[in-house]
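Visitor: Fold the following for me, if possible:
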Amino acid sequence: MFGGNNMSESEAASHLGGRLELDAQVAERLRGRLPMVAAHTVTTITAEVPAYSGTLTGQMREKIENAVRIALGTFLQLIERAGAADPSTPLSRALEAAYALGAGEARVGRSMDALLAAYRVGARVAWREVSTTTVRSGLSAETVAEFAELMFAYIDELSAASVAGHSDELANVGRARRRDLDRLTQQLLAGEPEEVLRRSAERAEWPPPQTLTVAVLPRSSLRSVLAALSPHTLESGEDLPGAQWAEEAALLLVPDMHGGRRRQLATVLHGHRAVLGPARPWVAVDRSYQRVLRTLALGVPPPADGPPLDTEQHLARLVLHTDPEALADLRTQVLAPLATLAPATAARLAETMRSWLLHQGRRDDVAADLFVHPQTVRYRMGRLRELYGDRLHEPATVLDLTVALAFPPPGTTDDEPTDR
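Guide: Prediction:
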């Protein structure tokens, strides 16, 4: 039960009480001094341990004094019951109380440093008072020394039980909060109603920011990136389709990286092969998440060593690929005059048409873009005018051609070589 102990309760009890039999008269004198020892111990703790200064007052002081009396009384019982059939009974109660004390300290937010300091102070004060009684009772120096050894071993057992209680409570609280944060993260990504999100944020003790920004990166980079971000950053283990560039991808919801701070986030993600979504109000971060998913679906991997792939730099591509089937139909429609040509010839002419539209008919710029001679551009555009006729001058046709040819079809890239 008590993770901080290195021996069982019965072994500890035997270790503490099996070596010294205390005279009943001396034990009675010690027991009579317990209230005074407890009061003096608490007074000294409040004076010497800053974490308890001003906190051990009123009912709390009475409880602590009573706990000290019980702890010392249990020790005396252990000494008196040396050799009894079941020496663990009093120690078990004391260890349970010490375990509960450690757990309580964790619940109120105090570290174990404060409690261990209190144990050290308490042990010193208690022994000073107890040793005075034992010496005045005529115990030999050897017996007093053994008494001191056993008493400090007993304090070690109590402090170990408190450490275990403190650690277990922190672990339980940490697991519960982790579950609450995971639930909140999934609700945010699912676009749950605002009232649901606010309740979950309160339960998880997570302070809502103004905005959240979704970022995706390889899990291998997660630790170094999180170290540079807000401690309120949320993490999801969501499987991400389209993130094949990462063996295992991690998804982060980063608070308040809107406006000028977006550049800071991009700097943190630089070199981590990341994808960066837009900042959105925290209750609407699912829209940032969907934007990232649509960008991943384009099949454009983030650079291996450079800035993150910013979804806001691909808005036109995202708009055009919202309905891939409609875009494919539009390409087929506007390129119909090329359908009778050989595929390689049709591809060269379509490529020339795209560059011509994007460079607004500047022949030298088109030639430089395609790495061909300006005369080649002139020849190809002549062929296209023959195939399209007057439609090349109609605004509606120019618009359709510009939209249809703005980006390569899905599954290809701008850098894909063509037969020239």
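Visitor: from here on, contacts and neighbour counts on C-alpha atoms
Guide: Will do.
Visitor: so residue 196 is in which element?
Guide: Element membership for residue 196 (DSSP states H and E) is helix 194-203.
Visitor: And residue 95, by the same measure?
Guide: helix 88-107.
Visitor: other SSEs contacting the helix or strand that comes right after that helix?
Guide: Sequence order places helix 112-136 as the next helix or strand after helix 88-107, per DSSP H and E. With contacts taken as 3 or more CA pairs under 8 Å, 6 or more residues apart in numbering; DSSP states H and E, helix 112-136 sits against helix 24-32, helix 34-48, helix 88-107, helix 141-190.
Visitor: Buried ones in the helix or strand containing residue 263, by neighbour count?
Guide: Using DSSP H and E, residue 263 sits within helix 261-269. Neighbour-count burial for helix 261-269 flags 262, 265, 266, 268, 269 (criterion: 16 or more other CA atoms under 10 Å).
Visitor: Relative to residue 98, which of those residues is nearest.
Guide: Closest approach between the buried residues of helix 261-269 and residue 98, by CA to CA: residue 268, at 45.5 Å.
Visitor: Is that closest one in contact with residue 225, as I believe?
Guide: Yes: using CA atoms under 8 Å, residue 268 is in contact with residue 225, at 6.5 Å.
Visitor: quick one: buried residues of the helix holding residue 95?
Guide: Quick answer for helix 88-107 (16+ other CA under 10 Å): 88, 90-92, 94-106.
Visitor: what about the closest residue to residue 327 other than its chain neighbours, distance to residue 353?
Guide: Spatial nearest neighbour of residue 327, excluding adjacent residues (CA to CA, 6 or more residues apart in numbering): residue 404 at 6.5 Å. Computed as CA to CA, to the nearest Å, the residue 404 to residue 353 distance reads 11 Å.
Visitor: Same check on residue 234?
Guide: With CA to CA as the criterion, residue 234 and residue 353 are 47 Å apart.
Visitor: Could you give the number of residues near residue 58?
Guide: 8 (other CA atoms under 10 Å).
Visitor: err, residue 310, not the other one
Guide: 18.
Visitor: The one 5 residues further on now?
Guide: Burial of residue 315 is recorded as 13 neighbouring residues (other CA under 10 Å).
Visitor: With residue 62 instead?
Guide: With other CA under 10 Å as criterion, residue 62 counts 15.
Visitor: another one to check against the first:
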Amino acid sequence: MAETRKAGRYIVPVAVAGVAAATIGLVPALAASGDPDLPEITAQQLIEKIAASDTQTLSGTFRISTDLGLPLEGLASGLTSGLGGGSGGSGTADPSQKLTELISGSHTLRVAADGPERQKLTLLDGSDEYSLIHNGDDVWAYDSRSKEVFHEKAPADAGPEDAPKAELPGTPKQLADEVLKAAGDTTSITVDGTAKVAGRDAYQLVIKPKQAGSTVESVKIAVDAANGTPLKFTLASVEGGKPVVDAGFTKVDFSKPAASDFTFKAPAGAKVTEGAAEEAAKEASGEKDGPFGGQLPEGLEGALGGFGPGAGAGKGDVNVIGEGWTAIAKIDTGAPAPRTDEAPKEIQGLLGSFGDKVTGKFGSGTVFKTKIVNALLTDDGKVYVGAVTKDALVNAANAGK
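Guide: All right, here's what the predicted structure looks like:
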């Protein structure tokens, strides 16, 4: 949990200019009627502009909306609350729990940043507010609804690299960096016109898979024409409808925020939880986080245990099939899939609402689907998962790879 609360800089230029020009559509931006009339620019030039941007100060408001296509509204946040949130954790002010709310629904946030040492985020939820402040060696979080405060401070003997950092949710800049880092010869990148975002002139960078079978229709990034800062990020699914992720500034100012924006004093009577002290107490007592006491149920532990570099071909290890946007992770849990007909009726109905029974040369199984990530769980305990269509998962299982 301590690792979850630590992150790097809020605004970090990433060296994306190394993306080979051969993989990028060199189509210049052409302004449509009503859009800003900006100089023509190629995709390679725009990517270089993003890489060269070094925005250290800003303040403003941005809105993030997430639609995973799950059948029940709030299911995603409910699941994450059950896997570590709620009153059983370290309090409602703990950012490792509170910020999981951003993975579903629509949220408005106020943000401010002054270099790598000072950032502030305020999550607005009706009349209640949740604030996360990073100022030097301190991270403070305050939940106005529960009147709870979370505090974490770097140890006295820690170096600059050990100072706690506020892990703010995915800004357009962070989301854009992740996509551009992964761009390769399976990707088409073009510039598609201009736009006004938060009152700023912007170019629109469009990223699309070249491969068939991906669930990603496109990623669109609105880039500030003056300083190269991404202002808006939109991830669309081939299913259409609302974007899977739509995160963008509605108001932004790149001047230096006031120093007082990053000061915090716990309100009188508020309950204050010290993060470092809590972690030390848990380690001393052997207490583990999460609903399973730090241990995954049998089967899940095997399925996830081999995930990561260096995984072999044993039970629970992960093999990656294909590359780029249509890569599929194959996991052999080593145990038959649990029978859904033995689950409570309420759970059977939930699973049935976003699971499709499928058959093929591999046997039979169930595809659990969202608008982006789909997973095939075969009856003999193999898992195929990726940002690919149901047919792509079934074909991979049929190939027996």
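Visitor: And the TM-score between these chains?
Guide: TM-score for the superposed pair, counting by TM-score structural alignment, normalised by the length of the second structure: 0.19. Supporting figures: 139 aligned residues with a CA RMSD of 7.7 Å.
Visitor: returning to what we had before: next SSE after the helix holding residue 196 of the first structure?
Guide: strand 211-218.
Visitor: can you state the direction angle for that following strand and helix 141-190?
Guide: 100 degrees (axes from the mean of the first three to the mean of the last three CA atoms, to 10 degrees).
Visitor: tell me the angle of strand 211-218 of the first structure relative to helix 261-269?
Guide: 20 degrees.
Visitor: Packing partners of strand 211-218 of the first structure?
Guide: When contacts are defined as 3+ CA pairs under 8 Å, 6+ apart, strand 211-218 of the first structure sits against strand 249-255, strand 275-281, helix 285-297.
Visitor: The last one - contacts with which helices or strands?
Guide: In this case it means helix 285-297 of the first structure. helix 141-190, strand 211-218, strand 275-281.
Visitor: need these in CSV with mean neighbour count and distance to residue 251 of the first structure, can you?
Guide: Below are those laid out as CSV (neighbours: other CA atoms under 10 Å; distance: least, CA to CA, whole Å):
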stretch, mean neighbour count, distance to residue 251 of the first structure
helix 141-190, 19, 10
strand 211-218, 25, 5
strand 275-281, 23, 10
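Visitor: can you redo those as TSV with distance to residue 378 of the first structure?
Guide: Supplementary listing: these in TSV, determined by distance: least, CA to CA, whole Å:
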stretch	distance to residue 378 of the first structure
helix 141-190	52
strand 211-218	45
strand 275-281	41
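Visitor: among those, which is nearest residue 366 of the first structure?
Guide: So among those, strand 275-281 is nearest, using CA to CA, at 31.8 Å.
Visitor: that older thread, who wins for proximity to residue 400 of the first structure among the helices and strands packed on strand 211-218 of the first structure?
Guide: The closest approach between residue 400 of the first structure and any of those, judged by CA to CA, belongs to helix 285-297 at 23.1 Å.
Visitor: Just the buried residues of that closest one, please?
Guide: 285, 286, 287, 288, 289, 291, 292, 293, 294, 295, 296, 297.
Visitor: before we move on, what about stretch 122-142 of the second structure?
Guide: 122-123, 130-142.
Visitor: Show me the two of those residues that sit farthest apart.
Guide: 123 and 137 (22.0 Å).
Visitor: Please verify my assumption that residue 64 of the second structure contacts residue 235.
Guide: No: using CA under 8 Å, residue 64 of the second structure is not in contact with residue 235; the gap is 11.5 Å.
Visitor: tell me, what's touching those two both at once?
Guide: 245, 246 (CA atoms under 8 Å, 6 or more residues apart in numbering).
Visitor: So for these two, which sits in the more crowded spot?
Guide: Set residue 64 of the second structure next to residue 235 and count neighbours by other CA under 10 Å: residue 64 wins out with 24 against 20.
Visitor: Please, which helix or strand holds the more buried one?
Guide: According to DSSP H and E, residue 64 of the second structure maps onto strand 57-66.
Visitor: For that strand, name the packing helices and strands.
Guide: strand 105-114, strand 245-253.
Visitor: what sits up against the last one?
Guide: The reference is to strand 245-253 of the second structure. Contacts of strand 245-253 of the second structure (CA under 8 Å, 6+ apart): 58-67, 171-172, 197-199, 231-236.
Visitor: Following the chain past it, name the next helix or strand.
Guide: Strand 245-253 of the second structure is succeeded, C-terminally, by strand 271-274 (DSSP H and E).
Visitor: Residue 188 of the second structure looks like it's in a helix, true?
Guide: No: Residue 188 of the second structure is assigned strand when assessed by DSSP: H, G, I helix; E, B strand; the rest coil, not a helix.
Visitor: so how far is residue 52 of the second structure from it?
Guide: 21 Å.
Visitor: Look at these two and report which has more neighbours.
Guide: The residue with more neighbours, out of residue 188 of the second structure and residue 52, is residue 188; 20 against 17, by other CA under 10 Å.
Visitor: how close does that one get to residue 205 of the second structure?
Guide: Counting by CA to CA, the gap from residue 188 of the second structure to residue 205 of the second structure is 10 Å.
Visitor: One more: residue 363 of the second structure?
Guide: 43 Å.
Visitor: out of those two, which sits in the more crowded spot?
Guide: residue 205 (24 against 12).
Visitor: The residue lying closest to residue 292 of the first structure once chain neighbours are set aside and residue 125 of the first structure, how far apart?
Guide: Using CA to CA, 6+ apart and skipping residues adjacent in sequence, the residue nearest residue 292 of the first structure is residue 277, 5.4 Å away. For residue 277 of the first structure, the distance to residue 125 of the first structure equals 61 Å [CA to CA].
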